[in-house]
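[1] Predicted model follows, preceded by the sequence.
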Amino acid sequence: MELPAAFEKRMQDMLGAEYTAFRASYNEPHKRGIRLNTVKCTKEQLERALPFTLVQTPFSPLSFYAPTDTKMAALPLYHAGAFYSQEPSASSAVTLLAPEPGDKVLDLCAAPGGKSTQIAALTGDTGLLWSNEVVRNRAAILSSNLERMGVRNTVVSSVYPEMLAEKLGGYFDKVLVDAPCSGEGMFRRDPVTVQEWSPEHVETCAVRQLAILSSAAQCVREGGILVYSTCTFSTEENEGVVQKFLESHPEFVLEKPNVTFGRPAYGVDAVRIFPMDGGEGHFAARFRCVAPCEERFAPFGFKPDRETQAHAEELYTSLFTDVPGRFQRVRDRVILLPNELPDIAGLSVLRAGVEFGEAKKNRIEPAHGIFMASRAENCRSVLHLTSNDPALFAFLRGEEIPAEGLSGYTAVAADGIVTGFGKASNGVLKNRYPKGLRTHL
C-alpha cells in the first residue's frame, strides 16, 4: 500500500525501530470486528447463531474479531440489532469512559453510532444517552442505528457543540469526544483518507479538535469524566490537543488509563493503539472535572395529554408485560420519552426516546421502533424463528409469512431477538417491517 512520504517520515520519527513492523502491517488485511449488543442479546445467543467463532479483542469485553470475508449485513441478527460492526480498537474509548447504569452520558460526535450503542450496552439503557452529530444526514444514520440496536433512553440531536454547552452546562456525568480527525488509523480500510491526508490537514484538525473539546468540557458536572479520542496517530491531534486543553482548563486533571491494552502515549497519561496492537489505530485520554462548574440546564417541559397517555398505556399493556413510561404526542406521532430528560427546546432534535406509534382516530398504530426496543420475553405475542428459517428472510424482505395460532400485533424474533413485528390473522402475519429497511436476502 502506497502512503504519503511525509506521513511515512513522521511515523519513522515517532516509532523508531518499530516502524518496520508498522509499515509491514499495511500489507495485511485490516482488522474487522463486531460488538455484542447486550441491550438486546446475550453472548450465548450470539455465539449460537453466528457462522464463525467469537474471539475476544483486548479492547472491550463486548468486542470480538470477525472474519474479513463475512458479509455482516447478510446475517439476520445484524438486522435484529444483536451486534454492531465495529473496528476492534474503536471500542477502546468507551472502555476508558466506563459508563455505568444510571449515568447521563453525552456522545458529542456520535455518528454513525458505534460508540453510542456501546455506551447504551454498558449503562443497560438506563439514565440518558445524548448522541449528537452536527452533520444532519449522518445524524439520521445515527438515529437509525440506535433504533436498530433497541436503545430507548436516548436523545439524538444535530447541533454545534457550543450550542449544547450553552444549553446543557454541567449536566452530564460522562462526556465522550471522539473527534473528527485526519484518520491516519483508517488508512488500511479507507484509501480515500490517504488521498485527503496532508500535514496542513493535520494542523487544521488539531485546531478544530481543541475547540470541540473545550465545548464538551462545559457539559461535564463536577466530578464527572471527559474522554477525548481520535483514530489518528499524529501527536498534534493527540498529545498536543491534550496538553493545550489542560493549559487552558485548570478545572480538569488527566487520569491514568486503567487499561491493559495498547501502549502509553508520548508525554501524557493516555493510551495509544497501533496496528501492531490488534486494531487499526486509536488514541484516548481521560479527564476528570475537579472544580465546581456552571450549571446551565432546565428540566424537560412535559405537557401531559391524558387522552394520549390513556390510549398509549392501553396499547402498551396489550403488547408488552413491562411497565410503560411517559408518552407525548408530537403531531401524529406518539413518543415514549426517556426516563431522564432535560429541556430540549431550541435544539435540533431528531429523536427523544423511542417512537411508540402513530395516532389515528381514537387509537394508536404501533411503530417498528417500540418493538425493536423490547425483549422477546416482554412481548405478549411472539413468532419465534431461527436465524436460518426461510420465513425470517421472507419477513426481512417485507413479505407475509405463516403465523399459525397467533393473532393481533406480534413480534418476530430471530433466535429469541426481536427483529420487527406484524399483525397476525387467520394464520398469516401481515408484514409491518419498514419499507426502507427491507432487504434482498
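    That came through, no problem. No experiment lies behind these values; they were computed from the predicted model shown.

[2] Going by C-alpha atoms from here, please, whenever you check contacts or count neighbours.
    OK.

[3] thinking residue 274 is in contact with residue 281, fair?
    Yes - at 4.6 Å, residue 274 and residue 281 qualify as touching, with contact defined as C-alpha atoms under 8 Å.

[4] Give the intersection of the neighbour lists for the two.
    Shared contacts of residue 274 and residue 281, defined by C-alpha atoms under 8 Å, 6 or more residues apart in numbering, comprise residue 185.

[5] Give me the distance from the host helix or strand of residue 174 to the chain's centre.
    For residue 174, the host element (DSSP states H and E) is strand 172-178. Strand 172-178 has its average C-alpha position 13 Å from the chain's average C-alpha position, going by C-alpha atoms, centre = their mean, to the nearest Å.

[6] which outside residues touch it?
    With C-alpha under 8 Å, 6+ apart as the test, strand 172-178 has contacts from 93-94, 97, 99, 103-110, 212-213, 216, 219-221, 223-230.

[7] Got another one to weigh against that:
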Amino acid sequence: MSNFLPNSLIKRLSQNPTFDNDAFIAVHEDRSQITTIRINPFKPIELDFYLSEGVGWCDKGYYLPARPQFTLDPLFHAGAYYVQEASSMFIAHIIEELELNKEAIMAVDVCAAPGGKSTLLNSFLHEDSLLLSNEIIKSRSIVLQENLMRWGTANTVVSNNDPSAFNRLPGFFDLMLIDAPCSGSGMFRKDEDAIDEWSEGNVKLCSERQQRILSEALVSLKTNGYLIYSTCSYSEEENEMILDWLSDEFEMESVNVSLDPSWGIETTLSLRHQATGYRFYPHKVKGEGFFVAILKMKQVQPTFSLKKLKVEKSPVPKNALTSWVKDSDRFATLVHHDTIHISSKEHELAIKAFQQVLYLKNAGTAVGKWLGKELVPSHDLALSIHLSGEINAIELNLDLARDYLRKESIPLDVFDQVKKGWCIIKYKGLAIGWIKVLGNRINNYYPKEVRIANL
C-alpha cells in the first residue's frame, strides 16, 4: 500500500485484475509535474517558449519541457494559449469523432469554470455555433468570463446560474458538457491538498451532487443531443455508476469513439448497462487522472420555441461601431448592464432567450459604453478577434509590455506616432489592452482586477 494515497481507494482500484497497483503508486510518489498548453486557433502566433511534443488526442495541445512563468508572459494575457491538463483535452477528439464541428450547433458547458473546456469547445466546434458557459459560483464565474474574453470570439455567453435554471430552456441544446464537481482523486499527483480532502464520504456526497446536476440540466438537451460527462475522479460511484444511473433515469444511449492504442487510455464498461467510459491513469497516459463518457439522448424531449421571441430595436446608432468593429454589419447589438455587446445575427434570438431565463455575466463581445457621442471601449473589445484593424496600435517590447500589464506608466515618447485618442497596446502583434493618449500624458486602461501584481 502507499504511504500517502488513501488505502481504501487503492484497495478499490486493485479489484480490477488488470490494474497495475505498483505503477500507479510509483507515478504518484515520483511527484513529477507535466505542463501542457492548448493554443488559440483564432490568434496564431509564435510563442516565446519551446513546445516539446504534441498531445496525441488534441492537435492544438502541446507538452512543455519546463513550466514557464505564465503570469509574466504577455501572450498568455493576450489569449494566445490556455494552460490545460492534457487528459481534459480528449474532449477535442470526441468533438471531431462525433463530427460536431461540421455544422453550427447550440452547446452548453454547465459547470464551466475556470474555462478550459469552454475555450476548447469554442476552438473545435463549428465557427457558427453558440456556446453558453455556465458557472454556479459567482467568484468562479468571474474567472470564467475573463478566460473566455481572452479567447476573443463573439459566439459565447457566460451565465451564473444553478443547473436547475436550465429546465426553463427545454430541448434547447445539441451538446451538453458536464464536467461534474467530484472528489478529485485524479488530481492527487498534481495537487497534494486533494489527498487530504478526499474521503469515501465525500465520494458519496459528490455522486449525489452529480445526479442532481444531471437530472436538472438534462431537460435542456435535445432529442438525439449528446451529453459529454466527465470527472477527475477514479471512483466508480462518480463514473460508471453514474452512467448506469443515467441509463435508468433517462433513455440514453452509450456512444463509443475510436482510440489510438499508443495513447494508453483505458476503455471501461458500467456494470449493469455496459455503457462505455474512458479512464486516464497517470501511469498509462501522459496526463492526470480523468474519466469521460458520451451518451445520446434518445427519449423525446420537450422543445423550446424561439418563434415566440421578438428582438427589440437596438438603441445603438447604426454607424456607432463602424470604426471599432471589423465588418460591424455582420453583428447584432444589444445593451446589457449598460454596455454594448455584439453577437452574430443568427444568435440574436437565442441570446434573447438566455436573457429572459438566466442571469448573464457576458453575452458575445462587450464593445464598450456609449456616451451619446463617444464610445468608451471595453477590455473585451481589445482582446476580440473582431476588433477593427484601423484603430491606432503601438507595439511594445517585453519589458514595456510587462510594465503595461502591471498598470504602470509607459514613456510618452513611445506614442509619438499617436497624436491623441484611443490606442491598442500590442505585443508580438497581439493586442493586450487599451491606452488613451491625452496630449502631454497617457492613461493606462488595463483592468486593475487582472493586472500583474508582482514581477
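    That came in fine, so what should we check first? None of the values given here were measured: they were computed from a predicted structure.

[8] Give me the subset of the contacts of strand 172-178 of structure 1 lying in helices.
    In helices, defined here by DSSP state H, the members of these are 93-94, 97, 212-213, 216.

[9] Now residue 72 of structure 1. Nearest residue, chain neighbours left out?
    residue 78 (6.5 Å; C-alpha to C-alpha, 6 or more residues apart in numbering).

[10] Looking at structure 2, name the residue matched to that neighbour.
    Aligned counterpart of residue 78 of structure 1 in structure 2: residue 76 (TM-score structural alignment).

[11] didn't its match look like it was pressed against residue 68?
    No - using C-alpha under 8 Å as the test, residue 76 of structure 2 is too far from residue 68 to be in contact (10.8 Å).

[12] show me where the stretch 1-150 of structure 1 has helices.
    Using DSSP state H, counting those that start in this stretch, the helices found in the stretch 1-150 of structure 1 span residues 5-15, 19-24, 43-49, 76-79, 92-97, 114-123, 136-148.

[13] Let's have those helices in TSV, adding mean neighbour count and distance to residue 188 of structure 1.
    Output for the helices of the stretch 1-150 of structure 1, formatted as TSV (neighbours: other C-alpha atoms under 10 Å; distance: least, C-alpha to C-alpha, whole Å):
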stretch	mean neighbour count	distance to residue 188 of structure 1
helix 5-15	13	14
helix 19-24	14	11
helix 43-49	14	28
helix 76-79	22	24
helix 92-97	24	19
helix 114-123	25	19
helix 136-148	21	23
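
[14] Indicate which one of those is closest to residue 347 of structure 1.
    Closest to residue 347 of structure 1 of the helices of the stretch 1-150 of structure 1, according to C-alpha to C-alpha: helix 136-148, at 12.8 Å.

[15] Over which residues of structure 2 does that closest one lie when aligned?
    Across structure 2, the stretch matching helix 136-148 of structure 1 (TM-score structural alignment) is residues 138-150.

[16] Now find how far off-centre that stretch is within its chain.
    Worked out by C-alpha atoms, centre = their mean, stretch 138-150 of structure 2 lies 9 Å from the chain centre.

[17] For that stretch, give me every contacting residue.
    The contact list for stretch 138-150 of structure 2, computed with C-alpha under 8 Å, 6+ apart, reads 77-79, 112-115, 118-119, 134-135, 156, 158-160, 361-362, 365, 380, 383-384.

[18] swap the cut-off to 6 Å and go again
    Stretch 138-150 of structure 2 has contacts (C-alpha atoms under 6 Å, 6 or more residues apart in numbering) with 79, 113-115, 135, 380, 383.

[19] Stretch 232-245 of structure 1 now?
    Under C-alpha under 6 Å, 6+ apart, the answer for stretch 232-245 of structure 1 is 183-185, 206, 210, 282.

[20] Same check on stretch 279-291 of structure 2?
    Here stretch 279-291 of structure 2 has contacts from 23-24, 27, 86-87, 186, 230-232, 264-266, 278, using C-alpha under 6 Å, 6+ apart.

[21] hmm, 8 Å instead?
    Contacts for stretch 279-291 of structure 2 (C-alpha under 8 Å, 6+ apart): 23-24, 27, 34, 85-88, 185-187, 189-190, 230-234, 239, 263-268, 277-278, 292.

[22] Now do the end-to-end distance for it.
    End-to-end distance of stretch 279-291 of structure 2 (C-alpha to C-alpha, to the nearest Å): 5 Å.

[23] how about the strands of the stretch 51-200 of structure 2, start to end?
    For the stretch 51-200 of structure 2, the strands defined by DSSP state E, counting those that start in this stretch occupy 53-55, 58-64, 81-83, 106-109, 130-134, 156-159, 173-179.

[24] Please identify which of the ones you listed is closest to residue 317 of structure 2.
    Taking the strands of the stretch 51-200 of structure 2 one by one with C-alpha to C-alpha, strand 156-159 is closest: 23.3 Å.

[25] Please tell me how far the corresponding residue of structure 1 for residue 40 of structure 2 sits from residue 43 of structure 1.
    Taking TM-score structural alignment, residue 40 of structure 2 has residue 37 as its aligned residue in structure 1. Residue 37 of structure 1 sits 9 Å away from residue 43 of structure 1 when distances are taken as C-alpha to C-alpha.

[26] Same question for residue 396 of structure 1.
    23 Å.

[27] same for the longest strand that structure 2 contains, what does it pack against?
    The strand that spans the most residues within structure 2, counting by DSSP state E, is strand 221-231. The helices and strands touching strand 221-231 of structure 2, judged by 3 or more C-alpha pairs under 8 Å, 6 or more residues apart in numbering; DSSP states H and E, are strand 173-179, strand 290-297.

[28] what angle do that strand and strand 173-179 make?
    Put simply, strand 221-231 of structure 2 runs at 20 degrees to strand 173-179, going by axes from the mean of the first three to the mean of the last three C-alpha atoms, to 10 degrees.

[29] what's next to strand 221-231 of structure 2, contact-wise?
    By C-alpha under 8 Å, 6+ apart, the residues outside strand 221-231 of structure 2 that reach it are 170-182, 184, 238-239, 290-303.

[30] Where in structure 1 does that strand fall?
    Alignment note (TM-score structural alignment): strand 221-231 of structure 2 is matched to residues 220-230 of structure 1.

[31] can you pull the buried residues of the matching stretch?
    220-230 (16 or more other C-alpha atoms under 10 Å).

[32] Thank you, goodbye.
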